[in-house]
Every structure is written in structure tokens, then in C-alpha cells.
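Colleague: This is the structure alone, sequence omitted:
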């Protein structure tokens, strides 16, 4: 299986790569359109700002490729936020694969960014969470989020409820970092790769 990790110039690319290697696969980090298009699975990770990540995607002329990719896609953290239609972080348009905006996490009096372990309440019927107990802990680092919406398949609470996973057709997004979430995160990545 050809697994591609989109090179957005972000810092967690290699941790995502190693989490997949530990499962017995050989992923490649790339922004070469031909390699991305021929891949069987596409991961869109991200740590940093939406503006910088979108600049890299535009610069590499990958917008149409991502929008027309018909095989499974997994957006991770900032990568999930880029799947929405716009972000308040820099007030920019994003990929628009989900007609949902991303806004600052209204955490009430809790500090931002939201950093650390938090429970994820998920839809047990979705393949992404098969074999993962509900209310499992996953690792988060973010200040922006999607509100609960029609694509939400999991949510978490940090002052307010927010979407911690979304799904539509072939596209999945998780706000947490599965590559840093121990055995549950490893199981989620495995579930995605086995779709």
C-alpha cells in the first residue's frame, strides 16, 4: 500500500511517519503531486498556523489534487482544521472540503492552547474508532476548533464541547494527535490505514 504524508512544512511530520512505520507500513513524506495522486491513503498533518500551512499547499499547487482525491484522507490537528471552509486564525479561506468554519476555542476561563490529555466521546459505529473504548484519552494541542456539526463523529470538552473528529465520504479529521496518543492513537491510525 502506498501511504503519503503531505509535506506541509510542519514539525510533526516525522512523528506521524514513525507511528505508521511501527504498524508495519512504509509511508513517504512528500508534496510531489504525482506521488500524492497515486497514493492509496493520504494524511494531512499539521502543527503551526493555518496561514503558513495553506501557503505551502498553494505554493505546491495541491489544492485541486486534495479536493479531487477520492481515496481515504486523514487530517490531523491543524490538518483537520484545514479541511473546513475558513479559519479565524489569520482570517483565511481553507480547503473547503467541509462547509464548516474554524474559530478560536471558547474555553471560558481555561487557558489556551488546550494542551494535554482529554477524553473523546465517539460514535462507535464509525470505522475510525472501531476497537477503541468510548471515553478514551487522546492528546491535544490546539487553540482553534470546529463546533459540533453534522459531520461530527466524536467530541471532547474543554470549557465547551467541540468536534474532536469529523467524517464525510472518504475524508476523516481528528483534532487530537493520534501519533502521540499511545495505544488508542495507534489503533485509530491502523483503522484508517485498513479502510
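Modeller: Here it is on my side, so go on. These numbers come from a predicted model, not from an experiment.
Colleague: contacts and neighbour counts: CA atoms only from here.
Modeller: Will do.
Colleague: List the buried residues in the top helix by length along the chain.
Modeller: The residue-count maximum for a helix in the chain (DSSP state H) belongs to helix 182-193. Within helix 182-193, the residues scored as buried using 16 or more other C-alpha atoms under 10 Å are 184, 185, 186, 187, 188, 189, 190, 191, 192, 193.
Colleague: Presented hereafter is structure B, for comparison with structure A:
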């Protein structure tokens, strides 16, 4: 039984060699997620090495970087305390500012080190699922966290769809490319 749909189209002739090897690749579905995705990168530390390296490679029109300094500039120095429920303690004006700061990206990537305070990532992760936005984490193990202290990744793990633990710097750009945030 053959089914036809306007959402599915046959592959061009130049890709027919793949069809012989991978028969499931006979059709491509043109979908919105094939377009460049908008990504919000939330760094847990304003001097994050991976964020600095990614920014140095040039502007990416589909990637917005945010960190603790950006958050405090918008919300005020005492916007939240790690020991309290930050979102529950906000005024209506602060809630509106938080929504503006969070935006509506397709994907959120929380970047940091095991030694970083995860509070900003936790706050964002609690707010984004209500908007059906996928949250991923990229956490570096460091010399400071070599003693098996995984408090940052453990705090973010239940809030992220995917969390990647790495031992070195330089993974952010590769992850952004893999997530479809390039031109």
C-alpha cells in the first residue's frame, strides 16, 4: 500500500546511492527543525571559558548568550538567593522581566563547570518547561571538582533533557552545531 503526502518528498537522484545502503533514508521530511534553531546559552559563570571561546569565533545570529551578570543587571543584585524559591519570591514586575530575559528560544543550553553555582540554571530550567522548550546541559569537570563533587550536574540532571559531562574546554561550539544553531 503506497501512501502519498505533501509533507514527504522523494530524495533527489544524487542521493539515490544512499537509498541502496540505507533503505529507510528514501524520503526526507522538510520540517521546521531543519531550519537554524534559536538557542539561548545560559552560562553559570560570567567568565566561562567555553562561552568566551564561542563568542570569539564570531556572531551567531541564532544564539543568545546570557549569564549571571546579565540576569542581575535586569533583575537587581538580590534577584534570588540560592536557598530560596527564586520564582516564588518575585514581584509581578520581576516576573515580567524574567519572562523577557528568558525569551522563547527553540533550545536552551546551560553551560558551566562542576564548581559553579547552578542556581541560575535551575531557575531557568524551572521556567522553560512550561513553554515546551528543550533544555540541555554542558558541564565541565574541573580540577576543583576532581574530588567527585558533582553538585552542579546533579542539581541540573533532573531538569535537562540531555546533560553532557566533559573533561575539557571547547565543546560548546560543537554542541551548538549538533543542535542545529548554525547558518
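Modeller: Perfect, thanks for sending it. Computed from a predicted model, the values in this text were never measured in an experiment.
Colleague: care to give me the TM-score?
Modeller: Overlay of the two chains. TM-score (TM-score structural alignment, normalised by the length of the second structure): 0.41; 109 aligned residues with a C-alpha RMSD of 4.2 Å.
Colleague: Provide a list of residues in contact with residue 124 of the second structure.
Modeller: By C-alpha atoms under 8 Å, 6 or more residues apart in numbering, the contact set of residue 124 of the second structure is residue 102.
Colleague: Any idea how many residues pack against residue 153 of the second structure?
Modeller: 24 (other C-alpha atoms under 10 Å).
Colleague: distance of it from residue 108 of the second structure?
Modeller: 16 Å (C-alpha to C-alpha, to the nearest Å).
Colleague: Check residue 92 of the second structure too.
Modeller: 24 Å.
Colleague: the more surrounded of these two?
Modeller: Taking neighbours as other C-alpha under 10 Å, residue 92 of the second structure and residue 108 compare with residue 108 leading, 25 against 9.
Colleague: Confirm that one sits in a strand?
Modeller: Yes - assessed with DSSP: H, G, I helix; E, B strand; the rest coil, residue 108 of the second structure lies in a strand.
Colleague: Go ahead and confirm it touches residue 39.
Modeller: Yes - taking contacts as C-alpha atoms under 8 Å, residue 108 of the second structure lies within contact range of residue 39: 5.6 Å.
Colleague: Secondary structure element for residue 16 of the first structure, which one?
Modeller: Counting by DSSP states H and E, the element that carries residue 16 of the first structure is helix 13-21.
Colleague: er, residue 81 of the first structure I mean
Modeller: Per DSSP H and E: helix 78-82 holds residue 81 of the first structure.
Colleague: returning to what we had before: relative orientation of the helix holding residue 16 of the first structure and helix 182-193 in degrees?
Modeller: Helix 13-21 of the first structure runs at 80 degrees relative to helix 182-193, counting by axes from the mean of the first three to the mean of the last three C-alpha atoms, to 10 degrees.
Colleague: Check which helices and strands helix 13-21 of the first structure is in contact with.
Modeller: For helix 13-21 of the first structure, the elements it packs on are strand 28-30, helix 182-193, judged by 3 or more C-alpha pairs under 8 Å, 6 or more residues apart in numbering; DSSP states H and E.
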